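Engineer: Predicted model follows, preceded by the sequence.
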Amino acid sequence: MRSTIAAIRFGTGLSPDLAAPTDGAEVLALLAGPDQAQAAIPVEGWDIRVLEAVEFIRLRQERRTDPQKEAEYRRVNQSLNARYHVDLGRTIARAAITRDGMRERLMWFWADHFAVEDSRGFLRRTVGGYHEDALRPHLTGRFADLLRAAVTHPAMVAYLDQGSSIGPNSPRGRRGGGLNENLAREVLELHTLGVGARYSQTDVRELAELLTGLSLDKEGQSLFRVNIAEPGAETVLGRSYGGDRPDPGDIDRVLEDLSVHPDTARYLSRKLAVHFVADDPDPGLVAAMDAAWRATDGDLMAVYGAMLDHPAAWSETLQKVRRPLDYVAAVARVTGQGAALADAPVRTLRQWLTTPLLQMGQTWLRPSGPDGWPEDGAAWITPQGLAARLDWAMRVAGTLDPAPDPRAFVDTALGPLASARLRFAADAAEDRAAGIGLILAAPEMQRR
């Protein structure tokens, strides 16, 4: 049973070809090893993607006065749109071919925590590069490094309009302009301390002033602009940062301190437990993770280890609803269809992944806001969302050729977690495709 829980609760599901981790120790050992899914299925980083986004912005302007640019504009637009679907295909393919499923789950968790929405300008079809460069390398390191990489990345700066934040007493600010508190507020409220933590509006404003100067150049790359940075010291949570001359190192220092703050340890320990284990996690589990965070100054492997070592993490009751992305990945993995998605045509990706996710309620790379997607199971098991899941499951089952025997497939998909009722239904199905569809659509497959 423990290996089944390891694969489903802490990974991307069971596989007909890949052995599930035997326990939490093996999950952690795989996570400590090399990133094999990234090596097998590479994804382009920000620097490559933003070049095409910049070209798109240029062509969109030029075609207004030069009709000959229209064809080139359409070509770049088509290429950008194709990348959106390809990113999803490779994300699902990674989840399908790896034994290190927790790494993919952590990637999705932290991408949601440091949410950036696919939108316009520098963020047109580039968010996957932000995930690849800023988040994935730091999934198993210090939270301070992950926090710094995410908060100061061009994608986050663009998403929260940090480039338009001007220090009131900066050389540029004395000629007009205003302070933008978006990034500062999200850093305190969402990225570190949490809603309701011990900070004030004064802390938000002082941090916003400290963050001034953090900006972008015309090529979508990070740039510190001294002429818009607020001079002088700023006090955040009782500590002073900065001086007469603005220094981006002061941003690193405040993020370092926020990463080890007790409120951050408590908030993020609980958030991880909620995501992986239960909407209302065992207080002892959260306390163990919180203690590991404080003892190691936010060493994420220690925090994950505390979670995986706690008995409450291994309840045999499936307490979490799989979000649509989790569900689609688990189905792709268990049916053996996931690997082909890495290089599938855009039309196939749109038909089988992008559109179904939209119908299930989780539009790819477009979270509902900076706070990411909801965790509560009730947000996902809605009449429309559930109908979309069931319809998609039956369609997937119809594509399997040859279709496996449902009596064996129920063990492949769920192992000992399959109920007697589901086993009976799979055995009694009128044909193999119907039986597979029933298993993929079953309540047990919707949970982890």
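Structural biologist: Yep, it's here.
Engineer: alpha carbons only for contacts and neighbour counts from here, please
Structural biologist: Fine.
Engineer: Now do the contacts for the nearest residue to residue 196 once chain neighbours are set aside.
Structural biologist: Spatial nearest neighbour of residue 196, chain neighbours left out: residue 189 (7.8 Å); criterion: Cα to Cα, 6 or more residues apart in numbering. Residues near residue 189 by Cα atoms under 8 Å, 6 or more residues apart in numbering: 195-197.
Engineer: same deal with residue 436?
Structural biologist: Going by Cα under 8 Å, 6+ apart, residue 436 touches 394, 397, 403-406, 409-410, 426.
Engineer: Tell me the one of these nearest residue 262?
Structural biologist: residue 410 (44.6 Å; Cα to Cα).
Engineer: in what helix or strand does the closest one lie?
Structural biologist: helix 406-414 (DSSP states H and E).
Engineer: next one: that helix to chain centre, how far?
Structural biologist: Centroid displacement of helix 406-414 relative to its chain, using Cα atoms, centre = their mean, to the nearest Å, is 29 Å.
Engineer: Remind me what that helix packs against, helices and strands.
Structural biologist: Applying 3 or more Cα pairs under 8 Å, 6 or more residues apart in numbering; DSSP states H and E, we find helix 406-414 packed against helix 420-428, helix 432-441.
Engineer: Give me the contact list for the first one.
Structural biologist: Outside helix 420-428, the residues that touch it by Cα under 8 Å, 6+ apart are 406-407, 410, 435-436, 438-439, 442.
Engineer: Quick check on the residues you listed: which are buried?
Structural biologist: Buried members of the contacts of helix 420-428, counted by 16 or more other Cα atoms under 10 Å: 406-407, 410, 435-436, 438-439, 442.
Engineer: Flag every buried residue along stretch 23-38.
Structural biologist: Within stretch 23-38, the residues that qualify as buried by neighbour count (16+ other Cα under 10 Å) are 23-24, 27-28, 30-31, 35, 37-38.
Engineer: The structure to be compared is supplied as follows:
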Amino acid sequence: MPFDPVIAQNRFGYGPRPGVKPPASTRQMLDMLAGPDTQAARFPIPGFVDIYDDIQEVQNLTNAFRNARRKGGPGLEIAKAARKEKYQELNRKRAAWFLASMNRCTTANDAFRERLVRFWADHFTVIGKGPRFKRAAATFPEDVVRPHVNGRFADMLRASSTHPVMLHYLDQFASAGEGSKLAMQGKRSLNENLAREILELHTLGVDGEYTQDDVRAFANLLAGLALGKDGRYRFRPKNGNPGPEIVLGKSYGRQQPRIKDIFEALDDIARHPDTARHIARKLATHFVSDDPDSELVDALTVRFTESDGDLMALYETLLDHPAAWAPEQMKIKQPFDFVASAVRALDVPADMLTSLNRRDRKLVFFAPLALMGQPWESPGGPDGWPEDAAHWITPQGLAARIQWAVSAPSSLDVTLPDPRDFVEIALAGQATEMTQFAARAAETRWEGIGIILSSPEFQRR
């Protein structure tokens, strides 16, 4: 099938928005992606280093609270109140970062970039844990994904594997090589979480050709990655393991642990044939079909290998393949994508979203997303959000989508369009006769909008 602008804006973006032209060609989509990241500049979200002072303050306030609790007296309530105030401040920041993420998706001309950022952020899933890191997950895409989304996979892998939120999420800070003094003294032990997830989820895939011995050797190689005082990762040789280590049949490292040995291993794993196949299948599954065309997966696998993981080359192969333009809508929008595409179609102004108060943010976004099965920044585990339609099309999930479609648009401070016009805007000529009739027959605007946003055509891409 040839390029289709309607399919392009829906399957590879967040759907139509009044006043925003759909992509004119795959070349235009790739050229925009290769250009500057205008949405990140327009709706800024900080990186980890930028919020590191907040994280340190949380730790200091927590220490003060624990000390006050041991001592008792009036100081306890003061310390408790100070920590609570900091938590509330960070919750407000987290809400603002969510709205920035939403605005990036709903106003972008370069919507393909925003879809790719969410794809890779889910591929390298992190979850903020504990008092210090609970609200830090938003920094991960800013530091890891957006700078490398049009670069090389190996560079994104390196950035992901050394990011403080990833290291904390997978308990890497507590790991020590089996031959280190810390381990020999019984003060720390080897933690395999990061090594296992890099091999199983981020690169080779669960069916990749690696063994438990590879996981353990790789974990020993990774031991020593830690958080520095400046909010960046640092390598502590005393926590590492005296080498060498054999990972996937190759020897890395020497007696003195070094960060360069970790980077060498990551680069080799990024080039592994199993990595090429795993990334190819995930990309095709996410954008095209839960059961992707085998020729598309093969083409992506070959291009990944031949280009040494050049992501722009990979995207070009995806967009140039006929399977990518099949007219059938094979993918179900995940809840965030469903909500974002609805806000985009309704032409909700960016400043309207950023001005929402705490109550409205909860009612319009946070609570409904949780009911739909996708609470913000809270996937079930390091494997991220499921792709299969059956996970999202459940009685509770559908009920929550319908409820949002009927109620949320009226809660936003926008003039609701005539359903007879909106059905053409939101579905861009893909509406069935049944949906068009229902839109025409609606007694009120909010009912008509709800019908259109609840339609099967709008749920799919």
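Structural biologist: In hand now; what should we look at? Source: prediction; values computed, not measured.
Engineer: Any chance you could compute the TM-score here?
Structural biologist: The pair, once superposed, lands on a TM-score of 0.97 when counted by TM-score structural alignment, normalised by the length of structure 1; 448 aligned residues with a Cα RMSD of 1.5 Å.
Engineer: The helix holding residue 410 of structure 1 vs structure 2 - mean distance after superposition?
Structural biologist: Superposed on structure 2, helix 406-414 of structure 1 shows a mean distance of 1.0 Å to its aligned residues (mean Cα distance after the TM-score superposition for structure 1).
Engineer: so that helix versus helix 420-428, what angle?
Structural biologist: 140 degrees (axes from the mean of the first three to the mean of the last three Cα atoms, to 10 degrees).
Engineer: Structure 2: which residue goes with residue 262 of structure 1?
Structural biologist: Residue 262 of structure 1 maps onto residue 273 in structure 2, with residues paired by TM-score structural alignment.
Engineer: nearest to residue 292 of structure 1, of the buried ones among the contacts of helix 420-428 of structure 1?
Structural biologist: Using Cα to Cα, those come closest to residue 292 of structure 1 at residue 442, 37.0 Å.
Engineer: quick one: the closest one from residue 336 of structure 1, how far?
Structural biologist: Distance of residue 442 of structure 1 to residue 336 of structure 1, given as Cα to Cα, to the nearest Å: 18 Å.
Engineer: Output the contacts of residue 436 of structure 1 as a markdown table; include the columns distance to residue 44 of structure 1.
Structural biologist: As requested, these are exported to a markdown table (distance: Cα to Cα, whole Å):
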| residue | distance to residue 44 of structure 1 |
| --- | --- |
| 394 | 33 |
| 397 | 32 |
| 403 | 35 |
| 404 | 36 |
| 405 | 39 |
| 406 | 39 |
| 409 | 35 |
| 410 | 37 |
| 426 | 42 |
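Engineer: contacting residues around residue 309 of structure 2?
Structural biologist: The contact partners of residue 309 of structure 2, taken as Cα under 8 Å, 6+ apart, are 152-154, 270-271, 276, 303.
Engineer: mind redoing it with 7 Å?
Structural biologist: Going by Cα atoms under 7 Å, 6 or more residues apart in numbering, residue 309 of structure 2 touches 152-154.
Engineer: So which of those residues is surrounded by the most neighbours?
Structural biologist: Within the contacts of residue 309 of structure 2, most neighbours by other Cα atoms under 10 Å means residue 153, with 24 neighbours.
Engineer: helices or strands next to the helix or strand harbouring residue 76 of structure 2 in the packing?
Structural biologist: Secondary structure from DSSP H and E places residue 76 of structure 2 in helix 75-107. Counting by 3 or more Cα pairs under 7 Å, 6 or more residues apart in numbering; DSSP states H and E, the packing neighbours recorded for helix 75-107 of structure 2 are helix 52-71, helix 335-345, helix 350-354.
Engineer: Can you tell me which of the ones you listed is most buried?
Structural biologist: Ranked by mean neighbour count, these are led by helix 335-345 with a mean of 23 (mean count of other Cα atoms under 10 Å).
Engineer: Now do that one against helix 445-454, angle only.
Structural biologist: Using the same axes, to 10 degrees: helix 335-345 of structure 2 against helix 445-454 is 130 degrees.
Engineer: what about helix 335-345 of structure 2, distance to the chain center?
Structural biologist: 16 Å.
Engineer: Superposed on structure 1, what's the mean shift for it?
Structural biologist: Relative to structure 1, helix 335-345 of structure 2 is 0.6 Å off (mean Cα distance after the TM-score superposition for structure 1).
Engineer: Give me the range in structure 1 that that helix lines up against.
Structural biologist: Going by TM-score structural alignment, helix 335-345 of structure 2 lines up with residues 324-334 of structure 1.
Engineer: which residues are contacting the matching stretch?
Structural biologist: Contacts for stretch 324-334 of structure 1 (Cα under 7 Å, 6+ apart): 12-16, 92, 95-96, 338, 357, 360, 362, 413, 440, 446.
Engineer: Which one (most neighbours) among the residues you listed?
Structural biologist: residue 12 (33 neighbours).
Engineer: which stretches of structure 1 form strands?
Structural biologist: For structure 1, the strands defined by DSSP state E cover 214-216, 222-224, 234-236, 239-241.
Engineer: winner for burial among the ones you listed?
Structural biologist: strand 214-216 comes out most buried of the strands of structure 1 by mean count of other Cα under 10 Å, with a mean of 24.
Engineer: Please report the distance of the residue nearest the centre of structure 2 from residue 323 of structure 2.
Structural biologist: In structure 2, the centroid-proximal residue (Cα atoms, centre = their mean) is residue 121; its distance is 2.8 Å. Distance of residue 121 of structure 2 to residue 323 of structure 2, computed by Cα to Cα: 25 Å.
Engineer: for residue 301 of structure 2, same thing?
Structural biologist: Applying Cα to Cα to residue 301 of structure 2 and residue 323 of structure 2 gives a distance of 15 Å.
Engineer: and the two? which has more neighbours close in?
Structural biologist: residue 301 (23 against 19).
Engineer: what's near enough to touch residue 441 of structure 1?
Structural biologist: Contacts of residue 441 of structure 1 by Cα under 7 Å, 6+ apart are 390, 393.
Engineer: Likewise for residue 287 of structure 2?
Structural biologist: Taking Cα under 7 Å, 6+ apart, we find residue 287 of structure 2 in contact with 11-12.
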